[in-house]
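Q: no sequence for this one, just the structure:
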């Protein structure tokens, strides 16, 4: 355990976080940047005295539970989390769960793709980010609760408006197979994540199809190169499907593009004009 380096690292990470970023009120004028020690301790579920001793290089070696709390409270990246564990003399185990924060450069990229519907998904198939065309093609993800943005939950458990499964895509069955395989591999990468375990349990209890696919223990995905969305306003939209891996976040950028000059390209252009301006009022 390198107490001095650990103390300096904790202090540097604490000072870079604003109260607003941590969901705390700014309060009266602050004499130091970032969070106060008592605020960081509160967010990490440890005592202020213990946290203060760590920052003063006087504390005992933190347990893995304490390190997990510190990493969460200080909003550490995966690399910073690993560094924290090494400084504490406790080599890091697997990440506690899939990353949900999308890099700003990726968010900027989505906005620069006006002719492609693009989303970012986590290792659990949660839609983390999207551009306007993706919201028009699939659904306005900003208008639904977080749990309903999970594509694997949606393909196996619904809802199915008008009998359409997973936005009426032509390959819903193939996506179900691929998602079950990729979810099994992800569950092995995040064995201690309660959210991952809860999702798998929910799917096993609620879908015989998922239970059958899960029991096969397959983990090799099948690439999907083309699919058709049965859109309620503009009709069938056939798109190429390309997936770009964000390896350091265990995330994927999914791009849907139509062949140039095709009716589907015209449909996407129309959707880019219609947008998500309450499509249910237009149906």
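A: Looks like it arrived, so ask away. Predicted model, so just to flag it, every value in this text is computed and none were measured.
Q: all contacts plus neighbour counts: C-alpha atoms, from now on.
A: OK.
Q: Now do the same contact list for the closest residue to residue 220 other than its chain neighbours.
A: Excluding the flanking residues, the one nearest residue 220 by Cα to Cα, 6 or more residues apart in numbering is residue 181, at 6.4 Å. Residue 181 makes contacts with 213-214, 217-221, as judged by Cα atoms under 8 Å, 6 or more residues apart in numbering.
Q: Buried among these? Make that a ChimeraX selection.
A: A single ChimeraX command selects the buried members of these (16 or more other Cα atoms under 10 Å):
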select :213,214,219
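Q: what about versus this one:
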């Protein structure tokens, strides 16, 4: 581990960011450009003291989990993320397996605070959610890594379906399966996707039956209904932005201005964020 080079790398990357770049308010008395150390620590979910010691070239060797969190907090590119790992003496590894989010998608997500938005991998792993998406779907960060997958949740956790009206649940199940089959058809040798399918076929007879039907239909645009236990039922349009590689998706849910769903979404922004722990997605 090259502590001197690591410290310099972290300081330089931090200085390149502004609070607006990561969705934070600038606040008063900001005398120097860039983020503060405590702001990077907050974004990475680590202690400010730990992060400060890394920048001072006297910190302990970070784990891969900490490195991934710092890469996301500092909005590193793929190459920047790999360099961070190398400075600590860790092989970069598979970025998809470790949930590295494309910085361009994160920059858009940082600026969205009035609609539910989340970054999800092409096989359903939840990589990032804004506060309103957490209010609607639940806080994925509270779940074990293996459970932060919207398809796994839908087919293995009965509570995950309570967010949808009963008459919409079969259609949603079919959409999940058809979308996953489209991904696997595009890269059949992908071990992560293949393992996910095997896990779901074993855990859910419903998934296994739908998988056997061989529907292939990647989802892009749709209108979905969600029943939130605080604000009621909302009809939201689903839009998807793809990363250049196509393996990450920024999913947005919007309501038509002036509609009842629009007003309920505004209400969720006010009251639901404080009570999202009981919601799932």
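A: Now that the structure is in, tell me what you want to look at. Note that the structure is predicted; figures quoted are calculated from it, not measured.
Q: and the contacts of residue 181 of structure 1, which of them are in helices?
A: Among those, the residues falling in helices (DSSP state H) are 213-214.
Q: how about the contacts of residue 181 of structure 1 in TSV, adding distance to residue 191 of structure 1?
A: TSV is the format used below for those (distance: Cα to Cα, whole Å):
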residue	distance to residue 191 of structure 1
213	19
214	16
217	16
218	17
219	16
220	19
221	20
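Q: returning to that earlier point: aligned partner of the residue nearest to residue 220 of structure 1 in structure 2?
A: Using TM-score structural alignment as the criterion, residue 181 of structure 1 maps onto residue 178 of structure 2.
Q: Show me where structure 2 has its helices.
A: 3-15, 37-44, 48-55, 64-73, 78-87, 103-110, 131-137, 150-156, 169-186, 191-203, 205-212, 260-271.
Q: Nearest to residue 234 of structure 2 among the ones you listed would be which one?
A: Closest approach to residue 234 of structure 2 among these (Cα to Cα): helix 260-271, 4.6 Å.
Q: Quick one: average offset of the longest strand along structure 1 versus structure 2, please.
A: Ranked by residue count, the top strand of structure 1 under DSSP state E comes out as strand 235-246. On superposition with structure 2, the average gap between strand 235-246 of structure 1 and its aligned counterparts reaches 1.1 Å (mean Cα distance after the TM-score superposition for structure 1).
Q: buried sites along that strand?
A: Per 16+ other Cα under 10 Å, strand 235-246 of structure 1 contains these buried residues: 236-239, 241-243, 246.
Q: Among the residues you listed, which one lies nearest to residue 107 of structure 1?
A: residue 246 (12.5 Å).
Q: which residue packs closest to residue 7 of structure 1, ignoring adjacent ones?
A: The nearest residue in space to residue 7 of structure 1 (Cα to Cα, 6+ apart) is residue 55, at 4.1 Å.
Q: I'd like the distance from that neighbour to residue 143 of structure 1, if you could.
A: 42 Å (Cα to Cα, to the nearest Å).
Q: what about those two, which has more around it?
A: Higher neighbour count among residue 55 of structure 1 and residue 143: residue 55, with 20 against 10, using other Cα atoms under 10 Å.
Q: And residue 41 of structure 2, what's its match in structure 1?
A: With TM-score structural alignment as the criterion, residue 41 of structure 2 pairs with nothing.
Q: Tell me if I'm right that residue 41 of structure 2 and residue 53 touch.
A: No - the pair residue 41 of structure 2 and residue 53 fails to qualify as a contact (Cα atoms under 8 Å) at a distance of 11.3 Å.
Q: and these two? which has more neighbours close in?
A: residue 41 (20 against 13).
Q: since we're on the residue lying closest to that one once chain neighbours are set aside, how many residues are nearby?
A: Sequence neighbours aside, residue 48 is the residue nearest to residue 41 of structure 2 in space, at 5.1 Å (criterion: Cα to Cα, 6+ apart). Counted with other Cα under 10 Å, residues neighbouring residue 48 of structure 2 total 17.
Q: try residue 86 of structure 2
A: Applying other Cα under 10 Å, I find that residue 86 of structure 2 has 15 neighbouring residues.
Q: Isn't it up against residue 79?
A: No - the pair residue 86 of structure 2 / residue 79 is not scored as a contact, 10.6 Å apart, by Cα under 8 Å.
Q: so the longest strand of structure 1 aligns onto which residues of structure 2?
A: Using TM-score structural alignment, the residues of structure 2 aligned to strand 235-246 of structure 1 are 232-243.
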